[in-house]
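Engineer: need a structure here:
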Amino acid sequence: MSSNQHFVVIGGGLGGAKLAEALRANDFDGHVTLLAAEEELPYERPPLSKQHLAGTQQLPDFTVDQAAWYRDHNIDLRLGTTATAFDPAARTVTLPDGSTLSYDKLALATGSRPRTLPIPGADAPNVYTLRTIGDSDVLAEVLRSRRQLVIIGAGWIGLEVAAQARARDVAVTVLEAAELPLVGVLGPEMGAYYAEVHRLHGVDLRLNTKVELIRTDDGVATGVQLGDGTVVPAEAVLIAVGAQPNTDAAAAAGLAVDGGVLVDAALATSDPNVVAVGDIAEQQHPVLNRRVRVEHWATALNQPAVAALTMLGKPAVYERLPYFFSDQYDVGMEYTGYVGRDDDVRVVVRGDLTGNAFVAFWLDPQNRVRAGMNVNVWDVTTRIKELILAGEPVDPERLADTSVKL
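Structural biologist: Presented below is the predicted three-dimensional model:
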């Protein structure tokens, strides 16, 4: 690659930082500009609802690279700066001040933003979302100073915050529109499991619940009004109803977008000079043979190595299976594989569900393993991957039998 080439990365989270690393690791000696919307050095996000919220990790502990690394590797890191638009025909990126950057190759790592609720009271000062280090700092102070928290949404963020709040003896009510928490991701069996975990830890979990509005007094939220007129008192409210991928600039530039930015197995978009990684990348997965978009840490961590090779014109395929993890109370889990919301699957449990030590497997009608979730059972992720990748039918009874090795 010519040292005169200019590669631009839009997005200063884990994905953007890892892309800059991968370009230099592959001996790209051209110019690299990394645009980071936040003022902090790129950092990892999982601790925001886990260790940082608990006070056991601080920002330097999960910062990807220190400032010296960017300086030593000649990365033009621009904090507090993002792109307002880009033009694939002219190959330019427009900055907030109206100036432009020319690029030879462009990487989109723009991540997601919290979904909001279009209801009265959602803009009250004690109504929060969680996405940034600043959000986590504010929420940590809320958990120290308030005794009554209402969380709207029983997804991963909502449940992880609920666990941290209960650890501080904060009264927690979780309001969920669906019939079970996490049902769209894990299905009814494991959704029911997580519902029981939280109820056993004192969470007031209310399901099939419609939120009408957030009641305020002098502009401050005092409670959440439900569809049946019930008001749940609150000193603070967290809205945790999912994330919206930041695809607006890609769509405006004419890239193919359908939920996320459409990318091929090599993470190239519909424009061969542009790649996309992380939350926004809707990939045609070569192993799963379907389009998937995974809003989790492992995707932002691992996709950049492939995207960098694609930018450099080298053959590359991203074929890792989706993976994510969660920690709630004394329940640690890892999930490997992929099951769509409408897929025809059944769950086979290996181990003790009531004792919080088991592995759950999702099997298709041919008894092939599509995904596995290990809860407080460790060092089995590789075996789960092997079962998925083998694509062969398994005996469900032997799979459930802990005396039979995986």
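Engineer: Please count neighbours and contacts with C-alpha atoms only from this point.
Structural biologist: Will do.
Engineer: mind listing what's buried in stretch 108-128?
Structural biologist: Neighbour-count burial for stretch 108-128, counted by 16 or more other C-alpha atoms under 10 Å, picks out 108-114, 116-117, 121-124, 126-128.
Engineer: ok, which stretches of this protein are helices?
Structural biologist: 14-25, 51-54, 67-72, 133-145, 156-167, 183-200, 248-252, 297-311, 381-390, 396-400 (DSSP state H).
Engineer: among those, which is nearest Thr82?
Structural biologist: Minimum separation from Thr82 across those (C-alpha to C-alpha) falls at helix 248-252, 10.9 Å.
Engineer: Check which helices and strands that closest one sits against.
Structural biologist: strand 85-87 (3 or more C-alpha pairs under 8 Å, 6 or more residues apart in numbering; DSSP states H and E).
Engineer: Return the distance of the strand it packs on from the chain's centre.
Structural biologist: Relative to its chain's centre, strand 85-87 lies at 25 Å (C-alpha atoms, centre = their mean, to the nearest Å).
Engineer: re earlier: tell me which two of the buried residues of stretch 108-128 sit farthest apart.
Structural biologist: Once C-alpha to C-alpha is applied, the buried residues of stretch 108-128 give Leu108 and Gly121 as the farthest pair, at 33.8 Å.
Engineer: Tell me, how many residues neighbour Ala251?
Structural biologist: 15 (other C-alpha atoms under 10 Å).
Engineer: you'd agree it is up against Val257?
Structural biologist: Yes - here Ala251 reaches Val257: they are 6.0 Å apart, a contact under C-alpha atoms under 8 Å.
Engineer: for the buried residues of stretch 108-128, which one is nearest Gly219?
Structural biologist: Among those, Ala124 lies closest to Gly219 (C-alpha to C-alpha), at 6.0 Å.
Engineer: looking at it, the closest one is touching Val220, isn't it?
Structural biologist: Yes - contact criterion C-alpha under 8 Å: Ala124 and Val220 qualify, at 5.5 Å.
Engineer: So for stretch 370-382, what gets flagged as buried?
Structural biologist: 370-377, 381.
Engineer: Then stretch 33-52?
Structural biologist: Neighbour-count burial for stretch 33-52 flags 33-38, 40-50, 52 (criterion: 16+ other C-alpha under 10 Å).
Engineer: can you pull the contacts of Met311?
Structural biologist: The contact partners of Met311, taken as C-alpha atoms under 8 Å, 6 or more residues apart in numbering, are 105-106, 273-275.
Engineer: now swap in Gln164 and tell me
Structural biologist: Contacts of Gln164 (C-alpha under 8 Å, 6+ apart): 49-50, 53-54, 328-329.
Engineer: can I get the residues you listed in CSV with distance to Ile157?
Structural biologist: Output for these, formatted as CSV (distance: C-alpha to C-alpha, whole Å):
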residue, distance to Ile157
Ser49, 7
Lys50, 9
Leu53, 12
Ala54, 14
Gln328, 10
Tyr329, 14
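Engineer: Next, the structure of the following sequence, for comparison with the previous one:
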Amino acid sequence: MSETGIVVVGAGQAGLQAAASLREAGYGGLLTMIGDEPSLPYQRPPLSKAYLAGKVDATGLFLRAPGFYADHGIACETSVEAVAIDRAARRVRLSDGRDLGYDHLVLATGSRNRPLPVPGTELAGVYQLRSIADADRIQAAIGEARSIAIVGAGFIGLEFASICAARGLSVTVIEAADRPMARAVSEPIATFFREVHESAGIRFLFGGGVQAIEGWAGRAASIVLSDGATCPADLVLIGIGVLPNQDLAAEAGLHVEDGIVVDSVLLTDDPSISAIGDCARFPTRFAAHGTARVESVQNAIDHGRCLAARITGRPAPYDAVPWFWSDQGGHKLQMVGLPGPSDVSVRRATAGGFTVFRYRGPHLTGIETVDSAAEHMAARRIIARGLSPTQDEAADPTFDLKALAMGRGGA
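Structural biologist: Below is the predicted model of the structure:
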């Protein structure tokens, strides 16, 4: 490669992993990361968990020590955005007016919070949680809040609800679906966590939306629900999902479809541009329709490693097993695979919690565990190998899941 080197747009988990893995794999050219936040790359999942709970400070979120970048010859540009790509000239225009040339461009642009399209979201006291700055603003506001409303019963909303309830605050969660985490987990998992949260004093309002957020003197005061009822709230967290940051790619003429479309080795339709992490839609045998866009630390890390291997001469199709986790109400939820909402659920008890197996016909599509770390590790191997114990075997607490995972059968 020439002296223009590799430019990584995005300084999150995927972008940093790509840069670090390139150096580990022996890439010796110029390597530049572009990040739009003032901070060095940091972990986002703890923002709604340990960081807001006060168990870790900002320095504890850093993905690498500050000296790592200079030590490894990685130029980490902060507080600047990539605003345009000139594919013909292989150059990226930055928000400060500079142009960077590239031999290869890596789009690790991540995702952004989905906006709530109702009046009142501009009021003081209305928040979304995506960055350290967001978390700091929310942390400062919690101490003054009397009533908290969370719009959206997804992972971030429920993790935040757990933290607030543990402080003895009044918390209401508003969800358009009929159960929490409806798009992500099975009915048995959703029911369990609903009961956990309700026992902690959290109130749920299911099956309705939000008409508006009403305020007083410029601050949020209540939420108007779709049926006209109101819910008091002087702190509102909006957590209704995310959208991929694909505009930069789309404006450059790359194929986008709820994500930047890539092939099995994470290349876009331009052989000089790759996309990885939350923003990328990639082919996978684990998805019902053959492609997926996965928002997880695991996917970001494995994408970064796969990309680095390809660029340094060891190409291999991306085939990592998708897995996720969430900490809520003192319980650990872990998930493997990409089951669909209509997949059949089979539950069995474990020593510390329980496991739910998801089936589409006879085929096992995913495994969810609550407080069952050993079963989760076995689940990763089972899904990776494409194994499908029968539904009767899955329901049998004496069936040895670990033995099956290790290739010894499950009897």
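Engineer: farthest-separated two in the buried residues of stretch 370-382 of the first structure?
Structural biologist: Among those, Arg370 and Asn376 lie farthest apart (C-alpha to C-alpha), at 20.2 Å.
Engineer: mind listing what Asn274 of the second structure touches?
Structural biologist: For the record, residue 274 of the second structure is Ser, not Asn. By C-alpha under 8 Å, 6+ apart, the contact list for Ser274 of the second structure reads 104-107, 262, 266-268, 307.
Engineer: again, only this time at 6 Å
Structural biologist: For Ser274 of the second structure, the contact set (C-alpha atoms under 6 Å, 6 or more residues apart in numbering) comprises 106, 266-268.
Engineer: now do Ala253 of the first structure
Structural biologist: Contacts of Ala253 of the first structure (C-alpha under 6 Å, 6+ apart): Asp87.
Engineer: next one: Ala243 of the first structure
Structural biologist: If you count contacts by C-alpha under 6 Å, 6+ apart, then Ala243 of the first structure has 112-115 around it.
Engineer: go on, Ile74 of the second structure?
Structural biologist: Going by C-alpha under 6 Å, 6+ apart, Ile74 of the second structure touches 31-32.
Engineer: What's the match for it in the first structure?
Structural biologist: By TM-score structural alignment, Ile74 of the second structure lines up with Ile75 in the first structure.
Engineer: now the strands: where do they sit in the stretch 151-300 of the second structure?
Structural biologist: Secondary structure of the stretch 151-300 of the second structure (DSSP state E, counting those that start in this stretch): strands located at 170-175, 203-206, 210-216, 219-225, 230-232, 235-238, 242-244, 260-261, 273-275, 280-283, 291-292.
Engineer: What does Arg383 of the first structure correspond to in the second structure?
Structural biologist: Aligned by TM-score structural alignment, Arg383 of the first structure pairs with Ala378 of the second structure.
Engineer: Can you tell me how far the nearest residue to Leu159 of the first structure once chain neighbours are set aside is from Ala163 of the first structure?
Structural biologist: Distance criterion C-alpha to C-alpha, 6 or more residues apart in numbering; nearest residue to Leu159 of the first structure, sequence neighbours excluded, is Gln328 at 7.3 Å. Distance of Gln328 of the first structure to Ala163 of the first structure, computed by C-alpha to C-alpha, to the nearest Å: 5 Å.
Engineer: Compare the two (neighbour count), which wins?
Structural biologist: Neighbour comparison, Gln328 of the first structure and Ala163: the larger count goes to Ala163, with 26 against 20 (by other C-alpha under 10 Å).
Engineer: For the counterpart of the more buried one in the second structure, which residues are in contact?
Structural biologist: With TM-score structural alignment as the criterion, the equivalent of Ala163 of the first structure in the second structure is Ser162. Listed by C-alpha under 6 Å, 6+ apart, the contact set of Ser162 of the second structure reads Gly329.
Engineer: same question, Thr216 of the first structure
Structural biologist: Thr216 of the first structure is in contact with Thr222, counting by C-alpha under 6 Å, 6+ apart.
Engineer: still on that earlier bit, okay if I get the strands of the stretch 151-300 of the second structure as a markdown table plus distance to Gln139 of the second structure?
Structural biologist: Formatted as a markdown table, the strands of the stretch 151-300 of the second structure follow (distance: least, C-alpha to C-alpha, whole Å):
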| stretch | distance to Gln139 of the second structure |
| --- | --- |
| strand 170-175 | 15 |
| strand 203-206 | 21 |
| strand 210-216 | 21 |
| strand 219-225 | 16 |
| strand 230-232 | 20 |
| strand 235-238 | 11 |
| strand 242-244 | 22 |
| strand 260-261 | 34 |
| strand 273-275 | 33 |
| strand 280-283 | 31 |
| strand 291-292 | 34 |
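Engineer: right, so those strands: which one is the most enclosed?
Structural biologist: Across these, averaging neighbours per residue (mean count of other C-alpha atoms under 10 Å) puts strand 260-261 on top, at a mean of 29.
Engineer: What is the burial count for Ala133 of the second structure?
Structural biologist: Ala133 of the second structure has 13 neighbouring residues, counting by other C-alpha under 10 Å.
Engineer: Also the one 10 residues further on?
Structural biologist: By the criterion of other C-alpha under 10 Å, Gly143 of the second structure has 10 neighbours.
Engineer: ditto for Val346 of the second structure
Structural biologist: 19.
Engineer: which residue packs closest to the aligned residue in the first structure for it, ignoring adjacent ones?
Structural biologist: Here Val346 of the second structure is matched to Val348 in the first structure, going by TM-score structural alignment. Sequence neighbours aside, Phe361 is the residue nearest to Val348 of the first structure in space, at 5.1 Å (criterion: C-alpha to C-alpha, 6+ apart).
Engineer: Translate the one you found into the numbering of the second structure.
Structural biologist: Looks like Phe361 of the first structure aligns to Phe357 there (TM-score structural alignment).
Engineer: Tell me how far the residue nearest to Val348 of the first structure lies from Tyr338 of the first structure.
Structural biologist: Using C-alpha to C-alpha, we find Phe361 of the first structure at a distance of 11 Å from Tyr338 of the first structure.
Engineer: shared neighbours of those two, anything?
Structural biologist: Counting by C-alpha under 6 Å, 6+ apart, the residues touching both Phe361 of the first structure and Tyr338 are Ala371.
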